[in-house]
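1. Kindly generate the corresponding structure for this input.
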Amino acid sequence: MTADDLVLTPQGVRFIGRMWPCTIGRGGIRTDKREGDGATPVGTHRITGILYRPDRIAPPSHWARPIRPGDLWSDDPERPDYNRLVRAPYPYGHESLRRADPLYDLILLTDWNWPDAKPGAGSAIFLHRWRRSGFPTEGCVAFRPDHLWQIARRITPATRLTVRAR
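-> Okay, the predicted model is just below:
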């Protein structure tokens, strides 16, 4: 672990010398993550990218990429592009990244089960904004919107998210 890492603790995520409140998956923290279990996976996960809605917010860093209309995330374990960014039209299981609500206005991508996805091992472990404090995610780590923005401005391509078994 380095000072640039995000470390999930029972009190929140420790990063740059402070604690950031967060929510995790409804399935808790698991070492045996599976697609659809709602769990946040144990491990050290690199932050591989930043996506943002350019019609709603400014880019938080020079390496952030815009979420375009038609950007989707494949969550169909039977497809070769499972756990990857795909484009509409896409007739298989997916999640829209350009949502009507603000949940995915800013997304930090992790390397969970990527780039060589194992079918069924779970997809799309993002860091994104929370619905509200204490409301669980589908496995992602979620933050207050202004905190997520501050984190996104300070991370680097070397930043990792560490999730330990509790």
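2. Every contact and neighbour count from this point should use C-alpha atoms.
-> OK.
3. now residue 151, what's its secondary structure?
-> Secondary structure state of residue 151, per DSSP: H, G, I helix; E, B strand; the rest coil, is helix.
4. what about it, neighbour count?
-> Using other Cα atoms under 10 Å, residue 151 has 19 other residues around it.
5. cool, and residue 85?
-> When neighbours are counted by other Cα under 10 Å, residue 85 comes out with 16.
6. Identify the residue spatially nearest to it, adjacent ones excluded.
-> Leaving aside its sequence neighbours, residue 85 sits nearest to residue 73 (Cα to Cα, 6 or more residues apart in numbering; 4.6 Å).
7. The structure of the following sequence is requested for comparison with the preceding one:
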Amino acid sequence: MVLTPRGLRLGGRVYPCTIGKGGLSQNKREGDGATPVGSHRVVGILYRPDRITAPAPWATPIGPRDLWSDASGRPDYNHQVRAPYPHSHEALRRADPLYDLVIVTDWNWPDAVAGAGSAIFMHRWRRPGYPTEGCVALRPDHLARIAARISIGTRLIIPQLR
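-> Predicted coordinates:
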């Protein structure tokens, strides 16, 4: 998969997508809203089993206590954690549908550098053109199509676009 000015290219198709409100960055920092430039590997798929069917046989269901740590400096920074979790985190099980299907990348994972950014996912967009906090977001049907075609280790290439 390659991010292009027209969208995310995979298998001869280009899927419209949005990126972080901070644009692209070669120096990603926690909270900057930027999408990190580089070659990132897919390390997992998470999904809401109460809302959608498993998009791939290797996808992992999101439970009510599942969170993602954005507590920079903690040993579990940029890892999935479970509630109760007293440190800064993001809920994976959301009221809105943004995280009904999440493709997890290896940005700053598994050995996270404090402050280098967390939770760089591919997920559903809010609407066309609406930026993310650093993730790559797509139309729900496109995201599902992509999830069904990829595997662990598939690369998400984000070049420094001009």
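8. Can you give the structural similarity as a TM-score?
-> Here the TM-score for the pair of chains, by TM-score structural alignment, normalised by the length of the second structure, is 0.98; 161 aligned residues with a Cα RMSD of 0.5 Å.
9. sorry, back to before: does the aligned partner of the residue nearest to residue 85 of the first structure in the second structure belong to a helix or a strand, and which?
-> Here residue 73 of the first structure is matched to residue 68 in the second structure, going by TM-score structural alignment. Take DSSP states H and E as the rule and residue 68 of the second structure turns out to sit in strand 66-69.
10. That strand vs the first structure, mean deviation?
-> Compared with the first structure after fitting, strand 66-69 of the second structure deviates on average by 0.1 Å (mean Cα distance after the TM-score superposition for the first structure).
11. for that strand, packing partners?
-> Judged by 3 or more Cα pairs under 8 Å, 6 or more residues apart in numbering; DSSP states H and E, the packing partners of strand 66-69 of the second structure are strand 80-82, strand 89-91.
12. List of residues touching that strand?
-> Strand 66-69 of the second structure is contacted from outside by 76-83, 87-93, 118-119, using Cα atoms under 8 Å, 6 or more residues apart in numbering.
13. Repeat the analysis, applying 10 Å as the threshold.
-> 75-94, 118-119 (Cα atoms under 10 Å, 6 or more residues apart in numbering).
14. Please, a PyMOL command that selects the buried ones among the residues you listed?
-> Restricted to buried positions by 16 or more other Cα atoms under 10 Å, the PyMOL selection for the contacts of strand 66-69 of the second structure reads:
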select buried, resi 76+77+78+79+80+81+82+89+90+91+92+93+118+119
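15. ranges for the helices of the first structure?
-> Assigned by DSSP state H, the helices in the first structure fall at 145-154.
16. and the longest strand for it?
-> strand 43-52 (DSSP state E).
17. Where does that one end up in the second structure?
-> With TM-score structural alignment as the criterion, strand 43-52 of the first structure aligns to 38-47.
18. same check, this time on stretch 129-149 of the first structure
-> Mapped onto the second structure using TM-score structural alignment, stretch 129-149 of the first structure covers residues 124-144.
19. buried ones in the matching stretch?
-> 124-126, 131-140, 142-144.
20. quick one: which two of the residues you listed are the most distant?
-> Pairwise distances across those (Cα to Cα) peak at 20.7 Å, for the pair 133 and 144.
21. In space, not sequence, find me the middle residue of the second structure.
-> residue 121 (0.4 Å; Cα atoms, centre = their mean).
22. Now do the same contact list for that one.
-> 35, 42, 44-45, 99, 101-107, 133-137.
23. Contacts for stretch 85-98 of the first structure, please.
-> Counting by Cα under 10 Å, 6+ apart, residues outside stretch 85-98 of the first structure touching it are 51-53, 67-79, 82-84, 103-107, 124.
24. what's the offset of stretch 15-33 of the second structure from the middle of its chain?
-> 11 Å (Cα atoms, centre = their mean, to the nearest Å).
25. for stretch 31-41 of the second structure, same thing?
-> On Cα atoms, centre = their mean, the centre of stretch 31-41 of the second structure falls 10 Å from that of its chain.
26. Give me the buried positions along it.
-> Quick answer for stretch 31-41 of the second structure (16+ other Cα under 10 Å): 32, 33, 34, 35, 36, 37, 38, 39, 40, 41.
27. Can you measure across it, start residue to end residue?
-> End-to-end distance of stretch 31-41 of the second structure (Cα to Cα, to the nearest Å): 21 Å.
28. same for the longest strand of the first structure, what does it pack against?
-> Counting contacts by 3 or more Cα pairs under 10 Å, 6 or more residues apart in numbering; DSSP states H and E, strand 43-52 of the first structure packs against strand 6-9, strand 64-66, strand 106-110, strand 126-129, helix 145-154, strand 160-163.
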